[in-house]
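J.: What follows is a predicted structure for the sequence shown.
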Amino acid sequence: MRTSDQAEEVQVRSRGQFDGAGAPRLTHGLLAVLCALMTLNPIVASMYLPALGIMADDLGTSIVGVQISLTAFFAGVAVGQLIVGALSDSLGRRRVLLLAFAVLTAASVFVALAPTLELLIASRVLQGLGAAAGVVVVRAIVADIGVGPQISRAYSLLMGTLAAGPLIASFSGTVLLQVSGWRSILVGTVIASTAFLVLAIVGVPESLPLHRRAAFSAIGMGAMYGRLLRDPVYVGFLLTMAFIFAGLTIYVNASSFVAQDVLGVDVWGFWLMFMAYGLAVFAGGWMNAPLSTRYGPRRMLLIDLAVAMAASALLVVVTIVDALNVPVYVSLIAIGCAGVAGVMANATTLALGRTPFAAGSGAALMGCIQFAFGAFAGPIGGFAGPHTALPMTVGMLACFVLSFAASRFARFHEGRAPRSLPADENPPAAPLGGGAL
């Protein structure tokens, strides 16, 4: 055993964060920290969404050109997660998280200082590489120490709280744009990145004991990801998450110009509409927590997918017949995105339930494919220009249908393979009092 690792585990144990099984408990306090960390990616990724049009004009490019910088961030997150996942299975969750957040903070400075679109895009890739640890490590910590129905409930709360990120980002971006211009928004990401680094230092314990760590090597990393990809059930639920996230990304990328150019609202009107979306995701995730515990993640996944597909199909219809207005748009987006939150929570639970032998790698591969799909799909909403919502609505519907197909693929193969998760008829949830989730 390495001396540094011995010292690390002794220090963590001395703080009373490990229970008798050698791992910290999933307490309310730890879950609150993990929920806060889940907001990192949407804050860093989308704080400048209210300024897309102004940025495009100032940088001498198009809406799609600026959207590519968001795609670059997602691409960095996708690639970074593969590395972070394997490293966290070897070095531990906390150490890798802190190193990655330090990279994120430095990259945010480069983004704020970037004088051209090309340098902005390159810096956003580096920013994404650092931000990758947030998604991977949070999911892996829950998989490390969650027990039974705690896991599904925790992922539901995490996905619901994820909506706070876009709300904070859109509000902060709108205020900074009005007060100091779009460059100040990029400075805001530096402040946010620093705050997340401090929170990780103070609030995240090590959840992976030394005896469960695996030696890191490029060959071993490839072999582990190959093993995961040979499990059709894991792949099916992974694709369920990836396609639903791609549809959500299409909406987020297009939301600014659809609100302002298609529906004719100002920047504050856009923020109110975006707030409705965020509250819907929050409500969908938190409502899914007790429902998935009672009815099981498989059943709730099907219901949530049906809600998302129905809402997006209606959006396509009202757009085609030129009946899209603010109340209809906000209502259907809210309903659909509430369903999306439930899909993300349940798909995560079901996919990572197949990977108890390597939770970090399982979360990393899932996140990599998820963000790669998001990076590819992100610009779709702007393909026909900023004066129509049809590409956005059709793109969302197509992604949600593909997500449904992937879930059916997973369930078909799950019926032919042993389950790694408890059956949908979960035992009663543990009481929430006394500190443990």
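T.: Ah, there it is. Residues are numbered from 1 along each chain as shown.
J.: rest of the way, CA atoms for contacts and neighbours
T.: OK.
J.: give me the element Thr388 is part of.
T.: Using DSSP states H and E, Thr388 is not contained in any helix or strand.
J.: Please name the nearest non-neighbouring residue to it.
T.: Val262 (6.0 Å; C-alpha to C-alpha, 6 or more residues apart in numbering).
J.: can you map out the helices along the stretch 51-200 of the chain?
T.: All helices of the stretch 51-200 of the chain, identified by DSSP state H, counting those that start in this stretch, fall at 52-58, 63-91, 93-113, 117-145, 149-161, 164-180, 182-203.
J.: helices and strands around the fifth one, which ones?
T.: In this case it means helix 149-161. helix 28-38, helix 117-145, helix 267-295, helix 326-352 (3 or more C-alpha pairs under 8 Å, 6 or more residues apart in numbering; DSSP states H and E).
J.: nearest to Val394, of those helices?
T.: Each of the helices and strands packed on helix 149-161 has some distance to Val394 by C-alpha to C-alpha; the shortest is helix 326-352, at 13.1 Å.
J.: how about the closest one: buried residues?
T.: The neighbour-count check on helix 326-352 (16 or more other C-alpha atoms under 10 Å) flags 329-352 as buried.
J.: Then stretch 185-199?
T.: Buried residues in stretch 185-199 (16+ other C-alpha under 10 Å): Ile185, Leu186, Val187, Gly188, Thr189, Val190, Ala192, Ser193, Thr194, Phe196, Leu197, Leu199.
J.: Which residues does that stretch contact?
T.: 33, 37, 40, 43-44, 47-48, 98, 101-102, 104-105, 108-109, 111-112, 172-173, 176-177 (C-alpha atoms under 8 Å, 6 or more residues apart in numbering).
J.: just stretch 33-47 next, same as before
T.: 70, 73, 131, 134-135, 138, 157-159, 161-166, 168-170, 172-173, 185-186, 189, 192-193, 196, 199-200, 203-204.
J.: Quick one: buried ones out of those residues?
T.: If we count by 16+ other C-alpha under 10 Å, those have these buried: 70, 73, 131, 134-135, 138, 157-159, 161-166, 168-170, 172-173, 185-186, 189, 192-193, 196, 199-200, 204.
J.: Can I get the helices of the stretch 51-200 of the chain in JSON lines including distance to Ser14?
T.: Output for those, formatted as JSON lines (distance: least, C-alpha to C-alpha, whole Å):
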{"stretch": "helix 52-58", "distance to Ser14": "49"}
{"stretch": "helix 63-91", "distance to Ser14": "20"}
{"stretch": "helix 93-113", "distance to Ser14": "16"}
{"stretch": "helix 117-145", "distance to Ser14": "18"}
{"stretch": "helix 149-161", "distance to Ser14": "26"}
{"stretch": "helix 164-180", "distance to Ser14": "34"}
{"stretch": "helix 182-203", "distance to Ser14": "15"}
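J.: also this one, for the comparison:
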Amino acid sequence: MPAIARDLGTTPGTVQLSLTAFLVAFAVGQLLVGPVSDGVGRRPMLVVGTAVFAAASVACALAPDVVVLVLARIAQGLGGAAGAVAGRAMVSDVANGTRMARVFGTLAAINAIGPVVAPLAGGAVLTVGTWRLMFVVLAALGLLLCAIVVLRFHETLPVGRRGGAGFAANGRRIRELLGIARFRAYVLSGVLSTVGFFAYIATSSFVFQTEYGFSEGGYTLVFATNASMMVVTTLVFRRVVGRFSEDALLTAGLVVGTTGATGVLVAALTGAGPVVVWCALAVVTAAWGFVLPAAMTRTQHVGAAHPGTAAALQGGLTFGIGGLGTPLAGALGGTALAMGGVMAALMAAAVVVQVTATRRHAGRT
């Protein structure tokens, strides 16, 4: 980002706006695309989304000023959102029950690997070129994905199951799903736990590098270790989901995550040191390996009447509102105490929502 600011003759804060624009567009885009995919099908959304992502990446690479960069990043976020939400909906179209849960477990594992691999890949790209080359690489990946969709992906939503396009039809689908109490509970527990996740993502580097004096390499080891824990537990989730209910696994993940976050908070209060905080965070990230696929699966199951809309609400709201964890932990000081406090409070609230909703549902059945 400093290099972008120098090349475009602007401030680092203004360049940071380009990242914010992408994240907001990615969240809002899911809310827009999901209901539309229930009306017109998944494949058109994937084709258009990957093409827009590729074209926007080219625009980023050629941006003459920061205004063009920000606008291109918005388009990039919208294109990426189409792929994310339509992809999840396609899983719901062709799979159900344990098979669907296992596929979502695989997706969660890929999502866990991404934060580890992407910075390393990005660093490798920057050793041979400037920041503009980064967007050229993204454009190439977007074109590759678009080609794969065109050549290999078939429509998974039959015409007879489509609910019509237009604002009225999209709004009806959203209202219908939000009218289901169990659906709202799953989304809310996902939002709360995701706020904690974003607090960890945004604050942990400051905690370990500034508060505990770790080098950049040392922090990379911390982050990679914790991400690896999440990868392992998502694979475990795939193995055990047929033996235990998804609700039980979701509740267990939230409880374990709350326990780990409380460990971070206690370690910060008692001055136990970075190793204890590191271990407690590993417990939290391991728990998310159960929380993410279980929440995704249950939300899609309850919202099975409109899978695209369900994926949009689950992804858009959890990503958009969950992103509040980024400034929240920083505003409280960006310390281990702030990080542990935000994670513990929000994940405990998610446990309350999940347990309460499960008991009410059980009582009705």
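T.: Yep, it's here. Worth saying up front: this structure is predicted, and the values here are computed from it rather than measured.
J.: now what about the TM-score between them?
T.: The TM-score (TM-score structural alignment, normalised by the length of structure 2) is 0.88; 363 aligned residues with a C-alpha RMSD of 2.7 Å.
J.: re earlier: who wins for proximity to Leu291 of structure 1 among the helices of the stretch 51-200 of structure 1?
T.: Comparing these by C-alpha to C-alpha, helix 149-161 comes nearest, at 8.9 Å.
J.: if you line the two up, which stretch of structure 2 does the closest one fall on?
T.: Aligning helix 149-161 of structure 1 against structure 2 (TM-score structural alignment) gives residues 98-110.
J.: Quick one: average offset of that stretch versus structure 1, please.
T.: By mean C-alpha distance after the TM-score superposition for structure 1, the fitted stretch 98-110 of structure 2 averages 1.6 Å away from its aligned residues in structure 1.
J.: ok, and what's touching that stretch?
T.: So stretch 98-110 of structure 2 is contacted by 91-92, 230-232, 234-235, 237-239, 241-242, 246, 289, 292-294, 296-297 (C-alpha under 8 Å, 6+ apart).
J.: swap the cut-off to 6 Å and go again
T.: Stretch 98-110 of structure 2 has contacts (C-alpha atoms under 6 Å, 6 or more residues apart in numbering) with Val231, Thr234, Arg238, Gly242, Pro293, Thr297.
J.: a markdown table for the buried residues of stretch 185-199 of structure 1, including distance to Met396 of structure 1?
T.: Formatted as a markdown table, these follow (distance: C-alpha to C-alpha, whole Å):
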| residue | distance to Met396 of structure 1 |
| --- | --- |
| Ile185 | 28 |
| Leu186 | 28 |
| Val187 | 32 |
| Gly188 | 30 |
| Thr189 | 28 |
| Val190 | 31 |
| Ala192 | 30 |
| Ser193 | 30 |
| Thr194 | 34 |
| Phe196 | 31 |
| Leu197 | 34 |
| Leu199 | 34 |
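J.: which one of the residues you listed sits closest to Val267 of structure 1?
T.: Looking across the buried residues of stretch 185-199 of structure 1 and measuring by C-alpha to C-alpha, the closest to Val267 of structure 1 is Ile185, at 14.4 Å.
J.: Please report how far the closest one lies from His211 of structure 1.
T.: 44 Å (C-alpha to C-alpha, to the nearest Å).
J.: Ok, Leu30 of structure 1 next?
T.: 22 Å.
J.: Tell me which of the two has more neighbours.
T.: Leu30 (20 against 8; other C-alpha atoms under 10 Å).
J.: Where in structure 1 does stretch 309-328 of structure 2 fall?
T.: Taking TM-score structural alignment, stretch 309-328 of structure 2 hits residues 361-380 over in structure 1.
J.: and the matching stretch, how far out from the chain's middle?
T.: Mean C-alpha position of stretch 361-380 of structure 1 versus that of the full chain (C-alpha atoms, centre = their mean, to the nearest Å) differs by 9 Å.
J.: what comes into contact with that stretch?
T.: 71, 74-75, 78, 81-82, 85-86, 136, 238, 242, 246, 249-250, 253, 355.
J.: circling back to that earlier point, who wins for proximity to Val64 of structure 1 among the helices and strands packed on helix 149-161 of structure 1?
T.: Judging these by C-alpha to C-alpha, what sits closest to Val64 of structure 1 is helix 117-145, at 11.8 Å.
J.: who's in contact with the one residue sitting closest to the centre of structure 1?
T.: Nearest residue to the geometric centre of structure 1 (C-alpha atoms, centre = their mean): Val135, 6.2 Å. For Val135 of structure 1, no residue counts as a contact, taking C-alpha under 6 Å, 6+ apart as the criterion.
J.: what about 8 Å?
T.: Val135 of structure 1 neighbours (C-alpha under 8 Å, 6+ apart): Met38, Asn41, Ala363, Gly367.
J.: And Gly41 of structure 2, by the same measure?
T.: Gly41 of structure 2 neighbours (C-alpha under 8 Å, 6+ apart): Glu155, Thr156, Leu157, Pro158, Val159, Arg162.
J.: What's the match for it in structure 1?
T.: Match for Gly41 of structure 2 (TM-score structural alignment): Gly92.
J.: What is the aligned counterpart of Gly260 of structure 2 in structure 1?
T.: So Gly260 of structure 2 corresponds to Ala311, using TM-score structural alignment.
J.: Hmm, that match is touching Ile333, no?
T.: Yes - Ala311 of structure 1 lies in contact with Ile333 (C-alpha atoms under 8 Å); the separation is 7.1 Å.
J.: so the counterpart of Leu250 of structure 2 in structure 1 is in which element?
T.: Per TM-score structural alignment, the equivalent position to Leu250 of structure 2 in structure 1 is Leu301. Under the criterion of DSSP H and E, Leu301 of structure 1 resides in helix 297-320.
J.: Pull out the buried positions in that helix.
T.: 297-298, 300-302, 304-316, 318-319.
J.: List the contacts of it.
T.: Taking C-alpha under 8 Å, 6+ apart as the rule, helix 297-320 of structure 1 contacts 152, 288, 291-292, 324, 329, 332-333, 335-340, 342-343, 346-347, 349-350, 389-390, 393-394, 396-397, 400-401, 403-404, 424.
J.: try stretch 328-341 of structure 1
T.: 156, 159-160, 244-245, 248, 273, 276-277, 279-285, 303-312, 314-315.
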